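Undergrad: Following is a predicted model, sequence given first.
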Amino acid sequence: MADFVLRQPRSVLSDAVAVIARQVDVSQPTVIRFCRSLGFEGLQDFKLKLASGLTGTLPIRHSQVRHSDGLPDLSAKVLDNTTSAILRLRDSLNMAAIDAAIALLRDARRIELYGVGNSGVVAQDGQHKFFRFGVPCVAFADTHLQRLSARTLQAGDVVIAISSSGRVTDLLEAVSLAQGAGASVIAITSSASPLAKRADVTIAVDHGEDSARFVSMLSRIMHLLVIDILTVSLSLHRPDAAALDDEYSAQISHVS
């Protein structure tokens, strides 16, 4: 049984006890006894622990969707690609950059989020989360408004610029205007992009999507996750955050 788990761990995760027993050529009680001999309550408990141990060893891959794919294959590829991208982000995330970004956001007088197109949706999500900390916060998806607002910023203000490519000319101009006014800029973007080089702090999110031909999906999800990491981390550094969040939740419940 132990040899089978080592050879085919994913079969153990997905198969029923009867199937596992048949493949190993043992009885079903033997499978259960094996799990209990290792200190688990049974097969399901063993599967949960096994799955958590395998998470870090999932293969990083990107499967191309084809016209011939049926709905089950298409769904599996989308989910597998997303899972792989998240694991890649987890392993490559620069903790020093996260820490530097938190230091800026912790003392921010005002937070503005800039994003264009798909990244504008992420900026809106960030606004929804950051304003709970009691700091003036606004998101701009219009590049003209980004430039106008950037000119009004001051020292102590923070701009979070979000871009999959990091090469949007108008966004780069808005970032430069914000820095010229004294604000700090945190970029969530590709590590080799002009935006990454221009920002005060860059949280690099690299991916294999061809954003020139396809709508960005993986980068959007990874950018949302970075926003989540920042907001959760910031909540630990602001003792008033929990109270503000409770008040917000109560207001939402009242409206509902």
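TA: The structure has been received and is ready for your questions. All values reported here derive from a predicted model rather than from experimental measurement. Numbers count the residues shown, from 1 in each chain.

Undergrad: okay, CA-based contacts and neighbour counts for the rest of this
TA: Fine.

Undergrad: Strands of the stretch 1-150 of the chain, start to end?
TA: 110-115, 137-140 (DSSP state E, counting those that start in this stretch).

Undergrad: so which of the ones you listed is the most packed in?
TA: Neighbour counts averaged per stretch over these are highest for strand 110-115, at a mean of 25; criterion: mean count of other C-alpha atoms under 10 Å.

Undergrad: and it, how far out from the chain's middle?
TA: Distance of strand 110-115 from the chain centroid (C-alpha atoms, centre = their mean, to the nearest Å) equals 18 Å.

Undergrad: Stretch 249-256 too?
TA: The gap between where stretch 249-256 is centred and where its chain is centred comes out at 27 Å by C-alpha atoms, centre = their mean.

Undergrad: Tell me how many other residues crowd residue 134.
TA: 13 (other C-alpha atoms under 10 Å).

Undergrad: pretty sure it is touching residue 244, no?
TA: Yes - contact criterion C-alpha atoms under 8 Å: residue 134 and residue 244 qualify, at 7.2 Å.

Undergrad: Look up how far residue 149 lies from residue 182.
TA: 13 Å (C-alpha to C-alpha, to the nearest Å).

Undergrad: and here's the other structure:
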Amino acid sequence: METFLPMVSHDLLDRIRHRLDELNRSERKVADVILADPGAATSMSIASLAHAASVSEPTVNRFCRSFDAKGYPDFKIKLAQSLAGGTPYVSQAVEPGDSAEGYTSKIFGATIAALDLARRETDSARVERVVDYLTQAKQLHFFGLGASGAVAQDAQHKFFRFNIPVSAYIDVLMQRMVAAACHTGDVVVVLSYTGRTASWSTSPPRPAPMAPSCWVSPTRTRHWPTSAPRSWRSAPRKTPSTTCR
């Protein structure tokens, strides 16, 4: 039994920030100009924005369409709506020339924006289901690699308090072995911010076919590799039982 917890924002500024790594070099320049001053971008002509980003006007149009806009005018409307929607903080990159006051403000602003986004995008029904899984688990395993490995280890320390056998694995080979040995009632929490961890792309941990353990996969977007188990890549169509046993 599995569930999937995506964090997908419908706010345009949030979507632009979250997709920065996916954009090509020219589109990234457009995104940087917009994120640097979203308010000013709403009043720019397409020629002005293209000049500010040192790209061509067709590149700006292509960028706009990649965010579900019909064209640049429609994109500006969506951007204005995003600003009017009350996004209180805009995440900005720390620059080499920033003062201590400047980069401190940016870091706190980015943190507050991330927390606010998580609050607005949290699916309470899914959270409730996951809590049911965790509280009824016979054993908990947290999987993570890289930065997510530290999160997995921190979760292990915190869940010790609930008197449930809990472990954390940050090595992909150990994850595969533990996954294959899971039994009914076990819960595995697979942690990945992007859902595109390279070590899981070719041979991800998989549960044993005859052991109906519960797998929970919190991630920012639906970017699990195609080789990952189907349950990692999409939410179940039917609401699963609230028990893992």
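TA: The structure has been received and is ready for your questions. For clarity, every value in this text was computed on a predicted model and none was experimentally measured.

Undergrad: Relative to residue 34 of the second structure, how far out is the residue nearest the centre of the second structure?
TA: For the second structure, the residue lying nearest the average C-alpha position, counting by C-alpha atoms, centre = their mean, turns out to be residue 220 (1.3 Å). Taking C-alpha to C-alpha as the criterion, residue 220 of the second structure is separated from residue 34 of the second structure by 22 Å.

Undergrad: now swap in residue 5 of the second structure and tell me
TA: Following C-alpha to C-alpha, the distance that separates residue 5 of the second structure from residue 34 of the second structure is 29 Å.

Undergrad: And for residue 130 of the second structure?
TA: Counting by C-alpha to C-alpha, the gap from residue 130 of the second structure to residue 34 of the second structure is 37 Å.

Undergrad: what about residue 201 of the second structure, neighbour count?
TA: When neighbours are defined as other C-alpha under 10 Å, residue 201 of the second structure has 14 of them.

Undergrad: For residue 33 of the second structure, give me its contacts.
TA: Applying C-alpha atoms under 8 Å, 6 or more residues apart in numbering, we find residue 33 of the second structure in contact with 41, 49, 52-53.

Undergrad: err, residue 136 of the first structure, not the other one
TA: 109-111.

Undergrad: hey, where'd the helices end up in the stretch 51-200 of the first structure?
TA: In the stretch 51-200 of the first structure, helices defined by DSSP state H, counting those that start in this stretch lie at 71-92, 95-106, 118-130, 143-150, 169-180, 194-198, listed in chain order.

Undergrad: any chance of those in CSV, with distance to residue 61 of the first structure too?
TA: Written out in CSV, the entries for the helices of the stretch 51-200 of the first structure read as follows (distance: least, C-alpha to C-alpha, whole Å):
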stretch, distance to residue 61 of the first structure
helix 71-92, 6
helix 95-106, 24
helix 118-130, 23
helix 143-150, 35
helix 169-180, 31
helix 194-198, 25
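
Undergrad: Nearest to residue 220 of the first structure among those would be which one?
TA: Nearest of these to residue 220 of the first structure, taken as C-alpha to C-alpha: helix 118-130 at 6.7 Å.

Undergrad: count of neighbours near the residue lying closest to residue 181 of the second structure once chain neighbours are set aside?
TA: Here the nearest residue to residue 181 of the second structure in space, its sequence neighbours aside, is residue 208; by C-alpha to C-alpha, 6 or more residues apart in numbering that works out to 6.7 Å. Taking other C-alpha under 10 Å as the criterion, the count of residues near residue 208 of the second structure is 15.

Undergrad: same thing with the one 4 residues further on?
TA: Using other C-alpha under 10 Å, the number of residues around residue 212 of the second structure comes to 18.

Undergrad: now do the one 3 residues further on
TA: The number of residues packed near residue 215 of the second structure is 24, by other C-alpha under 10 Å.

Undergrad: Could you check what's spatially nearest to the residue mapped onto it from the first structure, not counting adjacent residues?
TA: In the first structure, the residue equivalent to residue 215 of the second structure is residue 185, according to TM-score structural alignment. Setting aside the residues directly before and after it, residue 185 of the first structure is nearest to residue 159 in space (C-alpha to C-alpha, 6+ apart), at 4.7 Å.

Undergrad: which residues sit in contact with that neighbour?
TA: If you count contacts by C-alpha under 8 Å, 6+ apart, then residue 159 of the first structure has 111-114, 175, 178, 183-186 around it.

Undergrad: Can you list which of those carry over to the second structure?
TA: By both residues aligned by TM-score structural alignment, their matches' C-alpha atoms under 8 Å, the contacts of residue 159 of the first structure still in contact after alignment to the second structure are 111-114, 183-186.

Undergrad: Measure how far stretch 139-156 of the second structure is from the centre of its chain, please.
TA: So, by C-alpha atoms, centre = their mean, the centroid of stretch 139-156 of the second structure is 16 Å from its chain's centroid.
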